[in-house]
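Q: what follows is a predicted structure for the sequence shown.
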Amino acid sequence: MLRGEPLTAIIPVRGGSKGVPGKNIRPVAGGDSLLDRAIKFARASSRIDRTLVTTDDPEMHAIATRQGVAAPSLRPAHLADDAATTAAVVEHVLAENAISVGHLLILQATSPFRRLTDLEAMCAAVEASDAEASVSLVAHDEPRPEKLKRIEGGRIVAYMGEGFEGPRQSLPQPYRLNGAFYLISVEAFMRERRFLPEGTLPFVMPEERSHNIDSRTDWAVMEAMIAAGAWELERYE
């Protein structure tokens, strides 16, 4: 529950990953798959009232069905290609399941290092504010946006404004979305059709819990950091 209303977790996964084939059902460090970890996270949270896995993949739908968290049907083809947005997928889930009140929590399976205490802290911060939404972030150190370049007419030009060549310590701290949590009221989402409406509350997480799996390199880094004991996976019953 959040603010006395139901909190629905939506786990969007699809087949045919190009970066890491079959990544969502691939075991992490010899244990649970990314999808299983996301489902177990949702079921272990005292905040989450209902969990729905939306997918176009029959195997992942079967996994979610066995655990009692599958959406009623496979995702339509037009919501499973590279052009489909998460917002459009969530709209479909809300309509298919007649969800019109409460709050939504988007849990990407590709964020395996988030913790239950992170979610609790995020929910508590939202309840202490008047924000309609909150999104998880991580500090971004390099490259700073002000130092980025582009090539125009065969020459190097600043990507932003006049560019910057001084020390990064003199620049304001930038943040990037880490993909762990997108939390928003159903009312705000249906009004805005996006996850970061004006006034969204930031929830900053540390680097070791912000790794997102998109490429083979991301997967290799994850496995190496776990093996080295630098990053730790939370365990669930």
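A: Cool, got the structure.
Q: going forward, measure contacts and count neighbours with C-alpha atoms only.
A: Noted.
Q: Leu94 against Val101, yeah?
A: No: assessed by CA atoms under 8 Å, Leu94 is found out of contact with Val101, at 9.8 Å.
Q: the more surrounded of these two?
A: Neighbours were counted for Leu94 and for Val101 using other CA atoms under 10 Å; Leu94 has more, 17 against 14.
Q: which element is that one on?
A: For Leu94, the host element (DSSP states H and E) is helix 86-96.
Q: what helices or strands is that helix leaning on?
A: Secondary-structure packing of helix 86-96 (3 or more CA pairs under 8 Å, 6 or more residues apart in numbering; DSSP states H and E): strand 7-12.
Q: just the residues contacting the strand it packs on, thanks.
A: Outside strand 7-12, the residues that touch it by CA atoms under 8 Å, 6 or more residues apart in numbering are 1, 38-39, 42, 47-55, 86, 89-90, 102-109.
Q: structure B:
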Amino acid sequence: MLAIIPARGGSKGLPGKNIKLLKGKPLIAYTIEAALNADMVTRVIVSTDDLGIATVAREYGAEVPFMRPVELASDSAKAVDVFKYTLKRLEEEGGGQIDSFVVLQPTSPLRTSDDIDQAISMFVDKNADSVVSYCPEQHPIVWHRYIADNGKLIDIFEPNKIRNRQDEKMTYYPNGAIYVIRKELINKDAYYTENSYAYIMDNNRSIDIDTLMDFKFAEFLITNKS
């Protein structure tokens, strides 16, 4: 299966994060290596607008067959449009018909090759429209509230009394590490249908780096992985 690693150069939360050295290795390299070592992945493409990212990506074995247009690398650009553009270009340039693909964000360095293979296998075995990686929410979702400008609490769900954590049903949230998707779903600007499934990942492998604190925590987790 084709793997697409989207990595634009204009990060605001942590400038240059995609090639920032994490324990001596560019952040994006962790995702490239995991994809290349996954048995179910046949091709690894990096979509970027940044020449520095493209150079690093090629050094670690990924393909960068073309650069991403500027209009698809802005803060307002939609990821779904990046995927549409990438698939169209690949097909036009001799890549053959692409029916499904896996998206691996470079900000998830602790996702493993085994995670990728298991998610793709689930997608195939269940004949799914999509498989998305999720991890357990640490606090019951019914504890969440909106906060008004004046600081007042506003219910998100129906008003309820807060119960003990163990009395609430476990909830999960997408960790951003893996998206296995049918192209026809992307063409509808969607990631989910009633035939979508969750691949559950442990929280320790679910870090999604957006800030310097996230980056430092990832360093801590890699250092203490054993």
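A: Thanks, I have it. Keep in mind the model is a prediction, meaning the values are calculated, not measured.
Q: any idea what the TM-score comes out to?
A: Once superposed, the chains reach a TM-score of 0.89 (TM-score structural alignment, normalised by the length of the second structure), with 221 aligned residues with a CA RMSD of 1.9 Å.
Q: on that earlier part again, and the helix holding Leu94 of the first structure, how far from the second structure on average?
A: Compared with the second structure after the fit, helix 86-96 of the first structure shows a mean deviation of 0.7 Å (mean CA distance after the TM-score superposition for the first structure).
Q: trace Val44 of the second structure over to the first structure, please.
A: Aligned by TM-score structural alignment, Val44 of the second structure pairs with Thr51 of the first structure.
Q: which residue packs closest to that match, ignoring adjacent ones?
A: Nearest residue to Thr51 of the first structure, sequence neighbours excluded (CA to CA, 6 or more residues apart in numbering): Ala9, at 4.7 Å.
Q: quick one: contacts of stretch 188-197 of the first structure?
A: Against stretch 188-197 of the first structure from outside (CA under 8 Å, 6+ apart): Ala87, Glu91, Glu132, Ala133, Ser134, Val135, Tyr182, Leu183, Ile184.
Q: where's the second one relative to Pro112 of the first structure, distance?
A: This means Glu91 of the first structure. Counting by CA to CA, to the nearest Å, the gap from Glu91 of the first structure to Pro112 of the first structure is 25 Å.
Q: Ala38 is in contact with Gln108 of the first structure, correct?
A: Yes: counting by CA under 8 Å, Gln108 of the first structure touches Ala38, with 7.4 Å between them.
Q: and those two? which has more neighbours close in?
A: Neighbour count, other CA under 10 Å: between Gln108 of the first structure and Ala38, Ala38 has more, with 25 against 21.
Q: element containing the counterpart of the more buried one in the second structure?
A: Alignment note (TM-score structural alignment): Ala38 of the first structure maps to Thr31 of the second structure. Using DSSP H and E, Thr31 of the second structure sits in helix 27-36.
Q: tell me the secondary structure at the residue nearest to the spatial centre of the first structure.
A: Centroid-nearest residue in the first structure, with CA atoms, centre = their mean: Gly179, separated by 3.0 Å. Following DSSP: H, G, I helix; E, B strand; the rest coil, the label given to Gly179 of the first structure is strand.
Q: who's in contact with it?
A: By CA under 8 Å, 6+ apart, the contact list for Gly179 of the first structure reads Leu107, Gln108, Thr110, Ser111, Ser136, Leu137, Ser210, Asn212.
Q: could you report the distance from the equivalent of it over in the second structure to Gln105 of the second structure?
A: Alignment note (TM-score structural alignment): Gly179 of the first structure maps to Gly176 of the second structure. Distance, Gly176 of the second structure to Gln105 of the second structure, using CA to CA: 7 Å.
Q: same question for Arg182 of the second structure.
A: For Arg182 of the second structure relative to Gln105 of the second structure (CA to CA), the value is 17 Å.
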